[in-house]
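I'd like to go over a predicted model; first the sequence, then the structure.
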Amino acid sequence: MVSLWGTKDPDDRSEGAPHDTGDSSRHAAQTPDETTRLLPPPSTQEGYLSPDDPAVSPYNLWSVRVVRYFTVLFAAITFLWWTLLLVSIFVSPPGMNTRGSGFFDFSYSTLTLGLLLIDLLFFSAPSKAARVTCLVIATVLLIDTIIILAVSRLRAEEGGVGIASVVWAFLIALWSAFADKLVLYGKHEEEVRLTGREENRRTLREWLSVAISTIILAVCCVVAVLLSATLILRARDASLPPPGEHYYVDGDKYQIHLFCEGNSTNSHEKKVPTVLFEAGYRPFAGSMQQIATTALVTGSISRYCYSDRPGIGWSDNAPSPFSVGMAADALSEALAQAGEEGPFVLASAGVGSLYSRVFSSRHGPSIKGLLVIDPLHEDIFYRRSSSKRSFLLWAWGTISLLGLDRNFGALFRGRTREDRVFGRSSYQNGKFIKAKLQESLVANSLTKSEVSSARNIQLEKTPLVVISSGIRIRKDAEWQTKQRDLTGLTDNLISWDIVDEAPSEVWMVPRGLEMIRRRLKELVNRED
């Protein structure tokens, strides 16, 4: 008889000889197992199958099939996590908000999902290159995990969500290497059992699979290394101490940075207003600090404070959505914790004027003056809100984690941690980009409603000074019209000054800086 393996039964003396019924019954009753259940009818070629026979497959082994099932399960779990992290960038689900940008968590999950999809697509084509690359990625991710856990600031920003994302990515990289090795063992075992030897050659299809998977994994490895380099820069930046203090706001969900300097009374022991600055596009320390320092040194003001809006400078990111009114509430909470009761003169620039206007409308009698420097009109701000702009900011935030600009600047341009936290490179920070994305998402909804309400309830007697860029007014007629409209924010316009040679950051020219200093002095010393 022909056995299951395709060889002659030694008890068969001739074709017509009677069979041993006991042996036949034993073979008939044999329960299929992992080595028999998937085999086709026996081969007639010397008892072995052809190497190209579809039955010669590592899937014959239950262990290989189980690993594949688990890989599918891990891919499904990772996809759900990836979806939650994507949604949390735009709308933070309960428990999913982090004090960081959220882009790092999302990038680690994207990397994890990529590794699992590569495993599934090229599961039956194991290669040494794939295993080595996965182990390198796992090593890099382990380093990232250690950095996040070791640096308190990063640990606080990433929180449980970020830590879970990088640890999961590390474990999946190890799993990918393990699965590839197991498939290789299964492949060799089945080749020896069914063909009589290990197959050293590969088909063209197998070579293509190995080449494509290796290239994709190499790209994933480069991405992991770049993410790690950016994380190292973040750890370096976290060592830069803030000049002020951090205060928990919004139910201790995040912290904002608040700094105050100077005396609250003058030489006559009379309480004078504190100037509360609100920066424009860039962080205060990298832009308007010059105004505050000059005014304080020359005695134009006695005391000033500023806060970094969420996501800017030393402040954490706030949960999404986040509007101008929410920022004003967070600032009010931080000032109360710091014991800063006012009165205040508000000085703001650019988009910061919207935040100051909402804050002013909500603190009525305690606001003794409002100075806006080349302010952004709400109509122009609303037009910046579009799905295209929001998508571009999201894409920029995701790509920024590769640190191509930041890493290159640190290595070859001498960019320091000061540059990255509040200086000229701060716009490359993931937290900064997240803050701008949040502005864009609600500009034409929540923020529009809040700014409209602020204009309606603003105290009409509040002294107002508007200082505009002459360069911008000459180039843009609409900008001039909107600047003129903003002079009607209150019924108590002190002056509308146009600094002819000044850019939008009016204080960058001596005449503009002097104009701001003089107007601040007038507002601070103005009698009710």
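Nice, I can see it.

going by C-alpha atoms from here, please, whenever you check contacts or count neighbours.
OK.

all helices for the stretch 401-528 of the chain, in order.
In chain order, the stretch 401-528 of the chain shows helices spanning 404-412, 417-421, 430-442, 446-457, 470-475, 477-486, 510-524, with DSSP state H, counting those that start in this stretch as the criterion.

got it, and the stretch 101-250 of the chain?
With DSSP H, counting those that start in this stretch applied, the stretch 101-250 of the chain shows helices at 103-121, 128-150, 152-195, 204-238, listed in chain order.

now what about stretch 252-261, what contacts it?
With contacts defined as CA atoms under 8 Å, 6 or more residues apart in numbering, stretch 252-261 is touched by 99, 242-249, 303-310, 314-319, 330-331, 334-335.

run the last query once more with 6 Å
Applying CA atoms under 6 Å, 6 or more residues apart in numbering, the external contacts of stretch 252-261 come out as 99, 244-249, 303-308, 314-316.

from the residues you listed, which two are the most distant?
Across the contacts of stretch 252-261, no pair lies farther apart than 99 and 303, at 30.0 Å, counting by CA to CA.

re earlier: please pick the buried ones from the contacts of stretch 252-261.
Burial of those was assessed by neighbour count (16 or more other CA atoms under 10 Å); the buried members are 99, 245-249, 303-308, 314-316.

those residues in strands, which ones?
Among the buried ones among the contacts of stretch 252-261, the ones falling in strands (DSSP state E) are 245-249, 303-308.

just want the most central residue of the chain.
Note on the chain: the residue nearest the mean C-alpha position is residue 103, at 1.5 Å, using CA atoms, centre = their mean.

and it, what does it touch?
So, once contact is read as CA under 6 Å, 6+ apart, residue 103 ends up touching residue 398.

can you lay out the helices of the stretch 401-528 of the chain as a markdown table showing mean neighbour count and distance to residue 174?
Formatted as a markdown table, those follow (neighbours: other CA atoms under 10 Å; distance: least, CA to CA, whole Å):
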| stretch | mean neighbour count | distance to residue 174 |
| --- | --- | --- |
| helix 404-412 | 15 | 27 |
| helix 417-421 | 20 | 34 |
| helix 430-442 | 24 | 28 |
| helix 446-457 | 17 | 45 |
| helix 470-475 | 16 | 57 |
| helix 477-486 | 16 | 57 |
| helix 510-524 | 19 | 58 |
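
try this one side by side with the last:
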Amino acid sequence: MNKLHPHGEEDDAARNQAQPAVHEYPPDEHTRLLPNRLDSTPYLSPDDPAVSPYNLWSVRLVRYATVLFTLLTFIWWILVFISAFITPPGLHSRGSPFFAFSYTTITLITLLATLIFFAVPSKSSRVISIVTAGLLLVDTIIILAVTKTRHEELWVGVASVIWATLMAAWAVTADRVVQWGKTEEEERLTGRPETRRTLLEWTEVLLSSIVLTLMAVAVLLMTCTLTMRAVDSRLAPPGQRYWVDEDKYQIHLYCYGNATDSKGEKTTTVLFEGGEDTVENGLWQLAENAVKNGSISRYCFADRPGMAWSDVAPSPLSVSMASDALGETLSRAGETGPWILASAGIGSLYSRVFSSRHNQDVRGIIMIDSMHEDLLGRVGSPGRGFLLWLQGIMSPIGIDRILGALIRGRNAEDRTWGRASYQSGGTIFAKLQESLVADSFTKKEVIASRQIQDPNTPVVVISSGDKIRRDSEWEDKQRDLTHLTNNLEDWDIVDEAPHQIWRTLKGRELIEKRLKKLAKL
């Protein structure tokens, strides 16, 4: 029984030579990760670190592409961030840079979440990303379809929302590719796809879902805000809009009344300048009543850049630049004066610079509780600037505007120029621009304008009694404004009147009385 075949040993040697060992094959992208293991067992443990979707070149390629997209988005995010302070050439948005910044921020966070949780795909993340991509597609359609939003966002906002849409779709694609690669490698190396998750993986899935859900909610709110912007665009301005600054943006101008008297001579036009609010929000009604009562014959007002129906101007924007835009608007509209300048609050600084550059056409100046240049530090404080910037980047989400429309009954007029206009991105950005240069460029320009102001121009100063009683420095500066020229007509202090003096009956009557007096000079 122990006898061997005479050729047995030779046959075994031949068979061994005919079947080379597994380890003699050249390594590929799978086997190089598994040294000496294929000889011992055909399958690995599911917990073995070699079981990874990164084994596949397609998964690695998707990750490299995601890293590239993240870097490009980060560069764009920096440019859009800077545009809130100094507008780079070609990156001007006529509405405000806040929508483009919000879309880019959402895109950057989505891509970072995709990278951080790349190796842990989940169905919940894919569903949330699909919802986000759908909402962003709706935003894209609204921006492109509505003339006003397309005009305001320009290519910067359009590119930002399109890129956000594509990257949300890419997040879905990347997650699906990783899921496919994970299943492929588990079947190949362990014999079956793994359905279990470790505690760390469940934590990563939870965090990923939370981050993506927050982004989806933010996009949903932005869609609601954008929808309100589209609805509000149907509200036509009372006047005309004119291109200024080499056709970079438009300024809204409205004039009403008789340009000539019964003898055919030109009448004096009152040129109103709003303060912290628009002219439409209070002073417009006063001007209408003054014309109806015969106190004045005609009035005009122009919305400063970013306010009401006027576009946002590039940054920086000082009082001198805004006054130049006003002068160009009046010239294009064929309005040549003569003027009585009626201004309120910080708007008086704009009127003073305008007056110094059009001395021959100005017949009088009336300042209603005017801001003094020495107090511009209050407007340009770093704390106020930071709060305005923070309010601006949150404005596209528009929670206050949405609640105002649903609960408080705010309408298009309220949001465009009325009591809720301070919530719009354009108005917030205009105030941020004002704050950034208030204590530097603007202050120097106002001081310079005082040196070239015609000393014979009649001046009326109307001050808030309530403001003077509470702020001694404000009282001193109101007194200093009475020396703006050598021709002070009146200095009135309206007792119990707030900063917006026209809100009281006594204040309205006094302002109208002073306007009538200046118009007859």
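Received the coordinates, thanks. Everything quoted here is computed from the prediction, not taken from an experiment.

with adjacent residues omitted, what lies nearest to the equivalent of residue 66 of structure 2 over in structure 1?
With the correspondence set by TM-score structural alignment, residue 66 of structure 2 lines up against residue 71 in structure 1. Among residues not flanking residue 71 of structure 1 along the chain, residue 116 sits closest, at 6.7 Å (CA to CA, 6 or more residues apart in numbering).

which position in structure 2 aligns with the one you found?
When structure 2 is aligned by TM-score structural alignment, residue 116 of structure 1 is paired with residue 111.

returning to what we had before: of the helices of the stretch 401-528 of structure 1, give the one that comes closest to residue 84 of structure 1.
Within the helices of the stretch 401-528 of structure 1, the stretch nearest residue 84 of structure 1 is helix 430-442; the backing value is 16.5 Å (CA to CA).

so where in structure 2 does the closest one end up aligned?
Following TM-score structural alignment, the partner segment of helix 430-442 of structure 1 in structure 2 covers residues 425-437.

mean deviation of the matching stretch from structure 1?
Superposing on structure 1 places stretch 425-437 of structure 2 at an average distance of 0.4 Å from its equivalents, by mean CA distance after the TM-score superposition for structure 1.

gap between that stretch and the chain center?
Relative to the mean C-alpha coordinate of its chain, stretch 425-437 of structure 2 is positioned 11 Å out (CA atoms, centre = their mean, to the nearest Å).

cool, and stretch 26-44 of structure 2?
Centroid displacement of stretch 26-44 of structure 2 relative to its chain, using CA atoms, centre = their mean, is 55 Å.

that stretch: end-to-end distance?
The straight-line separation of the ends of stretch 26-44 of structure 2 (CA to CA, to the nearest Å) is 21 Å.

give me the contact list for the match of helix 430-442 of structure 1.
By CA under 6 Å, 6+ apart, the residues outside stretch 425-437 of structure 2 that reach it are 95-96, 306-307, 379-380, 385, 388, 392, 395.

is it fair to say residue 257 of structure 1 lies in a strand?
Yes. Assigned with DSSP: H, G, I helix; E, B strand; the rest coil, residue 257 of structure 1 falls within a strand.

tally of neighbours for it?
In terms of burial, residue 257 of structure 1 registers 23 neighbours under the definition other CA atoms under 10 Å.

show me the helices in the stretch 251-400 of structure 2, by range?
Shown for the stretch 251-400 of structure 2, the helices assigned by DSSP H, counting those that start in this stretch span residues 283-292, 319-333, 347-357, 376-379, 382-394, 399-406.

so for residue 177 of structure 2, which of the ones you listed sits nearest?
Among the helices of the stretch 251-400 of structure 2, the nearest to residue 177 of structure 2 by CA to CA is helix 382-394 (33.9 Å).

what stretch of structure 1 does that closest one fall on?
Going by TM-score structural alignment, helix 382-394 of structure 2 sits over residues 387-399 in structure 1.

got it, and stretch 291-302 of structure 2?
Residues 296-307 of structure 1 are matched to stretch 291-302 of structure 2 when aligned by TM-score structural alignment.

check what contacts the matching stretch and list those residues.
For stretch 296-307 of structure 1, the external contacting residues (CA under 6 Å, 6+ apart) are 257-264, 274-277, 295, 521.

and the match of helix 382-394 of structure 2 against structure 2, how far off on average?
Here the mean offset of stretch 387-399 of structure 1 against structure 2 after fitting is 1.3 Å, by mean CA distance after the TM-score superposition for structure 1.

now do the helix or strand harbouring the match of residue 66 of structure 2: which elements does it pack against?
In this assignment (DSSP states H and E), residue 71 of structure 1 forms part of helix 62-90. Using 3 or more CA pairs under 6 Å, 6 or more residues apart in numbering; DSSP states H and E as the contact definition, the elements that helix 62-90 of structure 1 packs against are helix 103-121.

buried sites along the helix it packs on?
Along helix 103-121 of structure 1, these residues count as buried under the neighbour rule (16+ other CA under 10 Å): 103-116, 118-119.

just curious, which of the residues you listed is nearest to residue 380 of structure 1?
Here the nearest of the buried residues of helix 103-121 of structure 1 to residue 380 of structure 1, counting by CA to CA, is residue 103; it sits at 28.0 Å.

and the closest one, how far is that from residue 227 of structure 1?
Applying CA to CA, one obtains 11 Å for the distance of residue 103 of structure 1 from residue 227 of structure 1.

try residue 260 of structure 1
Spatial separation of residue 260 of structure 1 from residue 227 of structure 1 under the definition CA to CA is 35 Å.

so what corresponds to residue 133 of structure 1 in structure 2?
Going residue by residue (TM-score structural alignment), residue 133 of structure 1 aligns to residue 128.

count the neighbours of its match for me.
A count of nearby residues for residue 128 of structure 2, using other CA under 10 Å, gives 22.

return the residues in contact with it.
So residue 128 of structure 2 contacts nothing (CA under 6 Å, 6+ apart).

before we move on, the earlier item: any chance of the helices of the stretch 401-528 of structure 1 in CSV, plus distance to residue 341 of structure 1?
As requested, the helices of the stretch 401-528 of structure 1 are exported to CSV (distance: least, CA to CA, whole Å):
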stretch, distance to residue 341 of structure 1
helix 404-412, 39
helix 417-421, 29
helix 430-442, 27
helix 446-457, 21
helix 470-475, 36
helix 477-486, 27
helix 510-524, 16
